[in-house]
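**Student:** Starting from these lines, generate the structure:
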Amino acid sequence: MYISSLRIRNYRCFEDTRVGFDSGVTVLIGENNSGKTSLLNALRLIFEGGGARSLEMHDFYRGISPSQEPPSISITATLASAEGEDTPAELGTVATWLSEVGEGEWEAKLTYHYYLPDDQQDAFQEQVGDDPNEEEYWRAVERVLPKYVSRIDAGEPGTEEPGYARVEPRDLNAFGVNSLDAIRNVEREMFSGRKPKLRSMLDTVLREDPEAKEELEREASQLVDDLRERINLEALFELAEETGAEDGGTPDIDGRLREKDFLKALRLVVDAGSGGTLPVTYNGLGYNNLLYISLVLAGLQTETVEEVGPENATVFPMLFIEEPEAHLHPALQFKLLKFIHERVEHESGSQQVFATTHSTHITSATGLDSIVSLSENQDGDITPSYPGRVFRYMEGEDGQGSKAYVERFLDATKSTMLFARGVILVEGISEQILIPTLANACDYSLEDEHVAVAGVGGRTFKHFLPLFGANLEDGTPALDRPVACIVDADPARRQDGGQYENCYPYQIGNQEDDFEYRPQSGVVETLEQYADDNSNIQIFCGEKTLEYDLALANPTNQSLITRECVHREHLRTLANVGEVGEDLRAKISDNTSEALNALDDPDRAAARFATYYLECIEGKGGHAQALNLNLREAGGEEYEVPTYIRNAIAFACQ
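**Tutor:** Modelled structure (predicted):
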């Protein structure tokens, strides 16, 4: 079985939100204050301690309208049958909670209620008055808060009042909740407290060999006897008779050592090779985090029916990890999530892991199906979205092929689009490097606006756009955010039905008898079809390429000329006085030169500089890096950002 959904009403940032889950591992992503931790706490209210936690004022959703009705919180978890056969222990746990039963499938519901009892309603109405404002309403709630009660019901929840199929805390003992908070002290958790994790794990391992346990305790008794013989009891108790202490009985020493007593003496150490061993407290925080998580994962399967009997068994273990990336190197983050996935998939029995993260390395290590994104919509409500589910709804396309492509290329860089408020998709490395600087020149900060720039390649845009609602049957995006696609226009022409060859925009239509023209590439046309009827997505393209368009907008700006440009001095002369040197003239064909000369000034001067500038660039990546430094040094007021780039940045930052 597994938790298939959670409906949260009036709890913290959730007014009424339903979140669906798949079995196995769920990775919750989203901005700060998007509800990730609150969702885990909602699960804890049901499955950890039987809902015994008392809530506080700030746990209520603050958007509740003031009235004479006291606020209440309800959280409903739906348990469902997993693929394959459920164990008898699992079926026995949920047998009396079923809300739906089908052929080989079932659902069970548990609902946590936090409410003011009926016999206390009058007291609240006296406190709140007839027509309370917001301040008066919450002040009245604060006064009656000590009278609130919590309970957990099973079955289909009632629409207004709590149901009557009450679940007692002991009924939830079959659910084991293990939590690793975002701010955690793993050394304390492992070694101290009432139930340190290391000691409990060692104790569990020792249960597997009861004969060895008996032998150890027999040998321990002999050790105690040997120690007792070494002690001079007469010297120890010589004053007992004189003080009268022996009147209550003659003092002596006896003792018994059990396995648990020996466990207290054990210490976890790290083998430092030739340096001997070191206490684990000298280990790095990251490695101790991994040690602790490994102990917890190992313990998920130790309290089974076979190990501890049906009354004490954990039938459905759960692990909640907040920010597993804490203190971990990126490579270890990736490795940890891969390990957790493999562990959960290959272990027998049901178990579920929920993790919250801000790490792109974590999301790149998990499949799209495991990701649930929480974000605030335009109405201010927290809504979930499921990046892995949209591909099944693609129209006339191989959705699974696109999904596989996205998962294959969703590395730590491209994963930033899953976390961002807005996204700018670009074709190549030049745009990735330059767009943030061009945004600053437009008085936007992509960091402050939480906008991600991701390079996806011209022909692969179509695989990523379904995440944002493109080409879906119902048009519902998995990730509801503005997406600006910046694409090269790449005008082209061809003769006699042959292959299209790139040309310059001023060549379009100048020899219609000889050529067939395409003002924009097929990529632009395809993407514009994807963006039709989708307000989230817009396509932006200029005249030819980013470099050409930037030079076209700044034909006299020498900051554009970098060390990666050949004939740099000739380019500077062209920018200064409009003179084309012989070396530059050889860079373009006679046909191109004729088309240039046919233009009127000032269009001719701008197009001439842009053309020779583009022809002189060698190594687009190196040029983009050098150009980025030049533009930053010059400052945004010293150059003009092409209009289509400016519009794309504004759209993504809306």
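**Student:** C-alpha from now on. contacts and neighbour counts both.
**Tutor:** Fine.
**Student:** Grab the longest helix from the protein for me.
**Tutor:** Taking DSSP state H as the criterion, the chain has its longest helix at helix 210-230.
**Student:** Can you point out the buried residues in that helix?
**Tutor:** Buried residues in helix 210-230, counted by 16 or more other C-alpha atoms under 10 Å: 220, 221.
**Student:** Point out the other helices and strands that that helix packs with.
**Tutor:** If contacts are counted by 3 or more C-alpha pairs under 8 Å, 6 or more residues apart in numbering; DSSP states H and E, helix 210-230 sits against helix 259-263.
**Student:** Can you tell me what sits against the helix it packs on?
**Tutor:** Contact with helix 259-263 is made by 199, 202, 203, 213, 216, 217, as judged by C-alpha atoms under 8 Å, 6 or more residues apart in numbering.
**Student:** Which member of these is positioned nearest residue 480?
**Tutor:** Distances from residue 480 to these, taken as C-alpha to C-alpha, are shortest for residue 199 (46.9 Å).
**Student:** Helix or strand: which one has that closest one?
**Tutor:** Element membership for residue 199, per DSSP states H and E: helix 197-206.
**Student:** I'd like the distance from that helix to the chain centre, please.
**Tutor:** 32 Å (C-alpha atoms, centre = their mean, to the nearest Å).
**Student:** Same question for stretch 178-192.
**Tutor:** Worked out by C-alpha atoms, centre = their mean, stretch 178-192 lies 21 Å from the chain centre.
**Student:** Confirm for me that residue 394 is in contact with residue 473.
**Tutor:** Yes: between residue 394 and residue 473 there is a contact at 6.1 Å, judged by C-alpha atoms under 8 Å.
**Student:** Between the two, which is the more surrounded one?
**Tutor:** residue 394 (19 against 13; other C-alpha atoms under 10 Å).
**Student:** this one as well, want them side by side:
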Amino acid sequence: MYLSEVRIRNFRKFGEKADASPGLVLFLNKGLNVLIGENDAGKTTVIDAIKTVLLTQSREYTRLEIEDFHGTSNELKIECIFKGFTVNQAKDFLEWIGIDNDKGYSLRVFLSARKDVKGKIFIDDIHAGNDTEGQILHSKARDLLRTIYLKPLRDAENELAAKRNSRLSQILYSHPAFSDGDEHELVRIIKKANLDIEKYFEYEEMTKDEKKVLQSINSFLAKFSDNKNILKSNIELAQVGLKTILEKIDLLLLNVKSGLGSLNQLYIAAELLLLRIEKKEGINLALIEEIEAHLHPQAQIRVINYLQELSEDVKSPMQILLSTHSVTLASSIKLKNLIIFTEANAYSLAEGNTKLHSGDYRFLERFLDSTKANLFFAKGIIIVEGDAENLLLPTLAAKLNKPFAKHGVSIVNVGSTALLRYSKVFLRSSAPDMKLPVAILTDCDEKVSEIVDSSIKMISDRNSIAKNLDKRLKYSAANVIAYVSPEWTLEFDMACSCLKNELYAAILMARDYTNQDKALTEDRKIKEIKNLDDYLSDAEIKLAEWEMYDKFTLASNIVKDVVLKKNISKTVIAQCLSEILEYRDFTNEEIEAIKNDTYLKYLVDAIDYVTGD
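**Tutor:** Have a look, this model is predicted:
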């Protein structure tokens, strides 16, 4: 038995579609479901919606507020649909259960609420059934649907401290080990301890000074009291009652000075008590929010591996919904278990939902590390095939007054030609399509020139227009758009552009850095790196010497050591060029020239697309 589907209409983030269907229809895996996406994308909305309908084992307080109604709507509805029942589980819901299209048992549980013009909220009883109205779900059946909820960590030390309604007391009170209530052995122990303490402080005996303490307190109280209500006190460990006793308990690490990370792991260990409860009836569902707080990457991976084990346990598998902002967790989890929240919708990455093939899933699970997993939390994505674009694009975007950080744009450097595999993560096999802007940036790869007998030879029988079109058609689909360099490579096209001087200055600078590295290796005297203005001046002088060349011959000479001979690293050049562009104070006319340059247009267009301009 598991939660198969959640439908939300007019609850917080999710409103109602134009055809009056629910704003969100979310299908879930039987095991692990990891909710990812930017802040305020709706992850917590889903978890709170489920909690509101199903309630929790530890009796967290839930209440609908006016702010829970989406926009100006006056009615909301949350539906939870369960499938996978065994016959033994189905018998507990005979009055409400139905048969789905696959001839399996199906249970639809829903909550409806409305508010009037004065803002007063009216909440209907929880109903269940496959028809529109359903029938009221009895409390006993509803208890079988209670979820385990691990709240987001805010202050581990405070959460584990003894106090009224402490989180630790809630966890322990919900655990089967304490199901005897006030008949529990712990209550007997505290009763005995209270009697011993009472004897110790018995004020009739005056043999020790501390035994005067209680007598003194009560004598003061007597003076404060009226004749009809004489106040009197007693000293106890705790009032005799299991809940009260549990509220007096602290959970502490044995280490004297525990850091925040260790305390957080202790808190998680306490919360996991609830997950290890072996339920013999009802649903085995856990809702977990932001478990990664203050945990270093290796600790995060250990936690998620343990949760994965719980979700795949053969004897008692647990369905888990976990929300996270951690790229470490997102990159450590199987792609099929991820659900991306964006554009007020949720998109499962399970097989069958995306354009990815089974081989693509295996490939991405091998290579989608934490440096690439930031794509799951972005408002716009640029996928590039090398370090040069990865280093250069953020600087260029900032110069165009479209900084990536401000626009929530992530660059994903795939370091290879596996562009399609990464882009297909965002292509849907059925409606609705994602609107998230995804740009693929790639070279045309149509050679303009080559080195023959130590000289540059131009290639005449090339067709960059056809090559460019082929690549754009290959990589573009729906919200994924390919931007292809017009002639050859990033460096060559920049050498044809209005930034040729800056590029050549970066090449001269990179050459000096390369020679400096060689000098260090060979234990020779290191030549000092010049000022940026000197490199820009040297580049201007050299380009003036080549002014007789046509555009492509000039560009070939500029990038000879980079593209043709390949004896200077593109990455080092991109780093130097980025530094030079940051240093340059471009005029408005120069910025406009960059925006309108034929050879930079594909870069500018890609930046415009992912930043939403």
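**Student:** circling back to that earlier point, next, format the contacts of helix 259-263 of structure 1 as JSON lines and append distance to residue 403 of structure 1.
**Tutor:** Converted to JSON lines, the contacts of helix 259-263 of structure 1 look like this (distance: C-alpha to C-alpha, whole Å):
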{"residue": "199", "distance to residue 403 of structure 1": "44"}
{"residue": "202", "distance to residue 403 of structure 1": "43"}
{"residue": "203", "distance to residue 403 of structure 1": "45"}
{"residue": "213", "distance to residue 403 of structure 1": "53"}
{"residue": "216", "distance to residue 403 of structure 1": "57"}
{"residue": "217", "distance to residue 403 of structure 1": "59"}
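**Student:** What's the match for residue 80 of structure 2 in structure 1?
**Tutor:** When structure 1 is aligned by TM-score structural alignment, residue 80 of structure 2 is paired with residue 77.
**Student:** Over to residue 320 of structure 2?
**Tutor:** Match for residue 320 of structure 2 (TM-score structural alignment): residue 353.
**Student:** For that match, pull up the helix or strand it's in.
**Tutor:** Here residue 353 of structure 1 is assigned to strand 352-356, by DSSP H and E.
**Student:** what comes into contact with that strand?
**Tutor:** In this structure, residues lying in contact with strand 352-356 of structure 1 by C-alpha under 8 Å, 6+ apart are 2-3, 23-29, 36-37, 40, 316-324, 344.
**Student:** Quick one, which of the residues you listed are buried?
**Tutor:** 2-3, 23-29, 36-37, 40, 316-324, 344.
**Student:** Return the subset of those residues lying in strands.
**Tutor:** Judged by DSSP state E, those include 2-3, 24-29, 316-322 as members of strands.
**Student:** Looking at those, which is nearest residue 648 of structure 1?
**Tutor:** Out of those, the member with the shortest distance to residue 648 of structure 1 (by C-alpha to C-alpha) is residue 29, at 25.6 Å.
**Student:** any idea how far residue 251 of structure 1 is from the closest one?
**Tutor:** 64 Å (C-alpha to C-alpha, to the nearest Å).
**Student:** same check, this time on residue 289 of structure 1
**Tutor:** 48 Å.
**Student:** again, but for residue 463 of structure 1
**Tutor:** 83 Å.
**Student:** Same question for residue 239 of structure 1.
**Tutor:** From residue 239 of structure 1 to residue 251 of structure 1 the distance is 11 Å (C-alpha to C-alpha).
**Student:** cool, and residue 326 of structure 1?
**Tutor:** To residue 251 of structure 1, residue 326 of structure 1 is 54 Å away according to C-alpha to C-alpha.
**Student:** Who has more neighbours out of the two?
**Tutor:** With neighbours defined as other C-alpha under 10 Å, residue 326 of structure 1 and residue 251 compare such that residue 326 has more, 17 against 14.
**Student:** Once you drop chain neighbours, what's closest to the alignment partner in structure 2 of that one?
**Tutor:** Aligned against structure 2 by TM-score structural alignment, residue 326 of structure 1 finds its counterpart in residue 293. Excluding its sequence neighbours, the residue lying closest to residue 293 of structure 2 (C-alpha to C-alpha, 6 or more residues apart in numbering) is residue 153, at 6.6 Å.
**Student:** Could you say which helix or strand holds that neighbour?
**Tutor:** Of the helices and strands defined by DSSP H and E, none includes residue 153 of structure 2.
**Student:** same question, residue 381 of structure 2
**Tutor:** Assessed by DSSP H and E, residue 381 of structure 2 sits inside strand 380-384.
**Student:** and what of residue 536 of structure 2?
**Tutor:** For residue 536 of structure 2, the host element (DSSP H and E) is helix 532-545.
**Student:** Show me the contact partners of whichever helix or strand comes after that helix.
**Tutor:** Sequence-wise, the next helix or strand downstream of helix 532-545 of structure 2 (DSSP H and E) is helix 551-558. Counting by C-alpha under 8 Å, 6+ apart, the neighbours of helix 551-558 of structure 2 from elsewhere in the structure are 448-449, 456, 458, 492-493, 495-496, 500, 504, 546-547, 564.
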